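[1] Below are the sequence and a predicted model; questions follow.
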Amino acid sequence: MSKSSLLQSYKIVLYRRALHPEFFNIQERRHIAHNDYELEAWLMPGGHVLRFQCNGLCFTEIITPDDRSLPERGQIAALPCAGERDHEQEFPEKVNYITTAQTETLTDHLFDSSYQEMLDFARETGALTHEWIDDDGGRCLSMIDIQRYKREVHVQSYHLNGGCGLILRSQTIFEQTD
């Protein structure tokens, strides 16, 4: 896939429900139960799923380069990731969702340095990672790092595609409000 078509294909999709695992090529997963909420993170090649549950509510964020097979039922928002994106959603049930995404395309040298920095960071922090080689022989990496707080959870994701030098960074916050 060309640089521009891969970049243009990435989307953030938010649901107000859980989605079944069979929709996804899950390579790694992590479940966190903390205070009054739960977060489950699924890592796929080039994307991720975050399922946040609290007080009987469920929200799911997906970042994917291919949203064609995703269901429409329960979908709240679908945003392209190209460039810089910010989205905030307040729900009447006292939950806030905030996400930012940035994409950039790097030269081979800068991409290789960033790739190594991400691997080092993942080892230091225990972040969830999946590495693979794309069809063009490029090294690829998807990574999720999670920070828990009393009433919120912060998730940073990084999706690196060596075939085209693409890096997609996102930060998501699910927050319980008073």
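    Perfect, thanks for sending it.

[2] For the rest of this, base every contact and every neighbour count on C-alpha atoms.
    Fine.

[3] Give me the contacts around stretch 167-178.
    52, 81, 94-106, 151-161 (Cα atoms under 8 Å, 6 or more residues apart in numbering).

[4] ok, residue 12 - contacts?
    If you count contacts by Cα under 8 Å, 6+ apart, then residue 12 has 61, 62, 63, 64, 77, 78, 79, 80, 81 around it.

[5] Separate out the buried members of the contacts of stretch 167-178.
    Neighbour-count burial (16 or more other Cα atoms under 10 Å) is assigned, among the contacts of stretch 167-178, to 52, 81, 95-97, 99-103, 105, 152-161.

[6] Out of those, which sit inside strands?
    Among the buried ones among the contacts of stretch 167-178, DSSP state E puts 52, 95-97, 99-103, 105, 152-161 in strands.

[7] what does stretch 123-130 rub up against?
    Applying Cα under 8 Å, 6+ apart, the contact partners of stretch 123-130 are 27-30, 43-45, 121-122, 141-146.

[8] Just give me the closest of the residues you listed to residue 135.
    Residue 135 lies nearest to residue 45 out of those, by Cα to Cα, at 12.2 Å.

[9] hey, where'd the strands end up in the protein?
    11-15, 28-34, 37-44, 47-54, 57-64, 75-80, 84-91, 95-105, 128-133, 139-148, 152-161, 166-176.

[10] now what about the fourth one, what contacts it?
    Same thing as strand 47-54. 18, 36-43, 58-65, 142, 159, 174.

[11] let's bring in a second one:
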Amino acid sequence: MATAKKYFDQARGPAASLYFVVPLLLLYMFGVFVLSDTSSNNLTEIWPHLVSTNLGVGTWLILPVVTVAGLLVWSRRSKARWNVPAYVVVGMWAECVAMAAVWIAIAHGSFVEIPDVTGGATESAIASAAPNTLRQWKIGVGVEELLIVVQEAISDDVLFRLLMFPLFALTLRWLGQSRTVSVFGAVFASTAVAVALNHFGWHVGASSSFDWLGCAIHTALLGVLFAYRGFGVTVGTHVIYLMWAGLVLRIRLVLSVRPKIKELVFQLYSRPLHPELFAVHDSRTVSRGGYEATIQITSAGHVVQWRYKGLTLTEVATSAHHPLPQKRRLMSYRLSGERKDAIKCAGGASYQMNFQLEPADPEVFWTFQEELCSNEQKGMLHRFDSSGRMALGALSYINVETRSRCLIVQAFHTFPDDYAIVKSQSMFEVP
């Protein structure tokens, strides 16, 4: 009992936290060198870049220095001892895994993520429902995505937990509030700032679906964890949660036939998405006027990744069951009816899109498919396998137009089982 109490007391202290986060800080610095730019587009993640620019030092150095300095100040104020047994650091990793498992259970309603990824269906159930479908179950783990996860988690935790949280808590204590009120007041204040900073800087004037409630719950849980378990356990839990939920358990179903039209969504991210997430049937990369873009036809639709001066916008038309992250998602719409939207990003770049779902008579539908086939030499075309209900499979056709200041992507996806056509046009424009 005494050993357990000693562990819990030491694990939440600054010394144990420093020993614990050193490997993560080294991984962070390695990630900055490897990735050069994490394509952050909100103030939560871009603040190390802003500080490094103003001070004239490398981005790789700012966050580790701030982290170590913050923990040293904390240690001096609390008069913490620096002789931390090895079992404490090992126990902190075990505690982080347990905390992350609980967090995933809260977030997904189950300790197993497979039902969320496959829509609740088991592999055998899917096989019996679609016997002619080619399937590939795999775990999408990538080094680049891992480095991005570490950078996002550490920059977020240093800003809101190590810096802002103590500032709010000490201010409330100075105002005469009790310790409990100060702690939960700091949780509330840091959460409010996190929601504002996550939203601010992504876009201006966009009618997008920023998940402020999810961001608030996410930040509040981390704030409570920091208050009672310290910085090290908080960072470790955050990193493991993102790895587990977003990478290691990214068990997915890749179909060679078109999914049902009611399952499709149209999304936009201010970040790159790992290529392991998609079954790519055709790909093209274009570069002009300072921007570069990769356009891909995937099993469920398409992916367009557009890059300009450190900014990355990724447009995805895919199945709603596809396990894509919510982090830095700017838009998310069901593919039904007609929709238009636009955003203006920090730095002056802009994005516009419109899509429409058009039902068609069988004769009109097949005529349209033939017309798409005749344009194969002008654009990107992929023919999908038949689902078994129709003799012919679906088509995806993408026309790419590059101009000096903008990229225009027109996509057409057909759905023979529903006699429906999805048409979309997107424009990525530089300042």
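    That came in fine, so what should we check first? From a predicted model like this one, the values you see are computed outputs, not experimental measurements.

[12] and residue 63 of the first structure, what pairs with it in the second structure?
    Mapped onto the second structure by TM-score structural alignment, residue 63 of the first structure lines up with residue 317.

[13] what sits against that match?
    264, 265, 266, 267, 300, 301, 302, 303.

[14] Quick check: closest non-adjacent residue to it.
    residue 266 (4.6 Å; Cα to Cα, 6 or more residues apart in numbering).

[15] counterpart of the one you found in the first structure?
    Using TM-score structural alignment, residue 266 of the second structure sits opposite residue 12 in the first structure.

[16] Distance check, its match against residue 161 of the first structure.
    Look at residue 12 of the first structure and residue 161 of the first structure: by Cα to Cα, to the nearest Å, they are 17 Å apart.

[17] Next: residue 148 of the first structure.
    To residue 161 of the first structure, residue 148 of the first structure is 28 Å away according to Cα to Cα.

[18] which residues touch residue 232 of the second structure?
    Taking Cα under 8 Å, 6+ apart, one finds 11, 12, 16, 17, 18, 20, 21, 92 in contact with residue 232 of the second structure.

[19] equivalent range in the first structure for the helix or strand harbouring the fifth one?
    It stands for residue 18 of the second structure. Counting by DSSP states H and E, the element that carries residue 18 of the second structure is helix 14-35. The counterpart of helix 14-35 of the second structure in the first structure, using TM-score structural alignment, is absent.

[20] Then stretch 400-415 of the second structure?
    Using TM-score structural alignment, stretch 400-415 of the second structure pairs with 146-161 in the first structure.

[21] and if you look at stretch 48-62 of the second structure?
    Going by TM-score structural alignment, stretch 48-62 of the second structure sits over no part of the first structure.

[22] mind checking what residue 298 of the second structure lines up with in the first structure?
    By TM-score structural alignment, residue 298 of the second structure lines up with residue 44.

[23] longest single helix anywhere in the second structure?
    helix 212-243 (DSSP state H).

[24] so that helix matches what in the first structure?
    Counting by TM-score structural alignment, helix 212-243 of the second structure has no counterpart in the first structure.

[25] now, which of the contacts of stretch 123-130 of the first structure sits nearest residue 5 of the first structure?
    residue 45 (16.8 Å).

[26] tell me the contacts of the closest one?
    25, 26, 27, 130, 131, 132, 141, 142.

[27] what does residue 86 of the first structure give?
    Applying Cα under 8 Å, 6+ apart, we find residue 86 of the first structure in contact with 98, 99, 100, 101.

[28] The second one contacts residue 90, correct?
    Which is residue 99 of the first structure. No. Residue 99 of the first structure lies out of contact with residue 90 (Cα atoms under 8 Å); the separation is 11.9 Å.

[29] Can you work out which residues contact both of the two?
    Contacts common to residue 99 of the first structure and residue 90, judged by Cα under 8 Å, 6+ apart, are absent.

[30] What is the longest helix of the first structure by residue count?
    From DSSP H, the single longest helix across the first structure is helix 108-125.

[31] Flag every buried residue along it.
    Result for helix 108-125 of the first structure [16+ other Cα under 10 Å]: buried residues 111, 112, 115, 118, 119, 122.

[32] The second one pairs with which position in the second structure?
    This means residue 112 of the first structure. Going residue by residue (TM-score structural alignment), residue 112 of the first structure aligns to residue 366.

[33] Quick check: that match vs residue 390 of the second structure, distance?
    11 Å.

[34] Check residue 363 of the second structure too.
    Distance, residue 363 of the second structure to residue 390 of the second structure, using Cα to Cα: 14 Å.

[35] Near residue 59 of the first structure, how many other residues are there?
    22 (other Cα atoms under 10 Å).

[36] show me what contacts it?
    Neighbour list for residue 59 of the first structure: 14, 15, 16, 17, 18, 51, 52, 53 [criterion: Cα under 8 Å, 6+ apart].

[37] Surely the match of residue 298 of the second structure and residue 27 touch.
    Yes. With contact defined as Cα under 8 Å, residue 44 of the first structure reaches residue 27; the gap is 5.4 Å.

[38] Looking at these two, which is more packed in?
    Remark: of residue 44 of the first structure and residue 27, residue 44 carries more neighbours, 23 against 15, as counted by other Cα under 10 Å.

[39] Quick check: closest non-adjacent residue to the more buried one.
    Nearest residue to residue 44 of the first structure, sequence neighbours excluded (Cα to Cα, 6+ apart): residue 26, at 4.9 Å.
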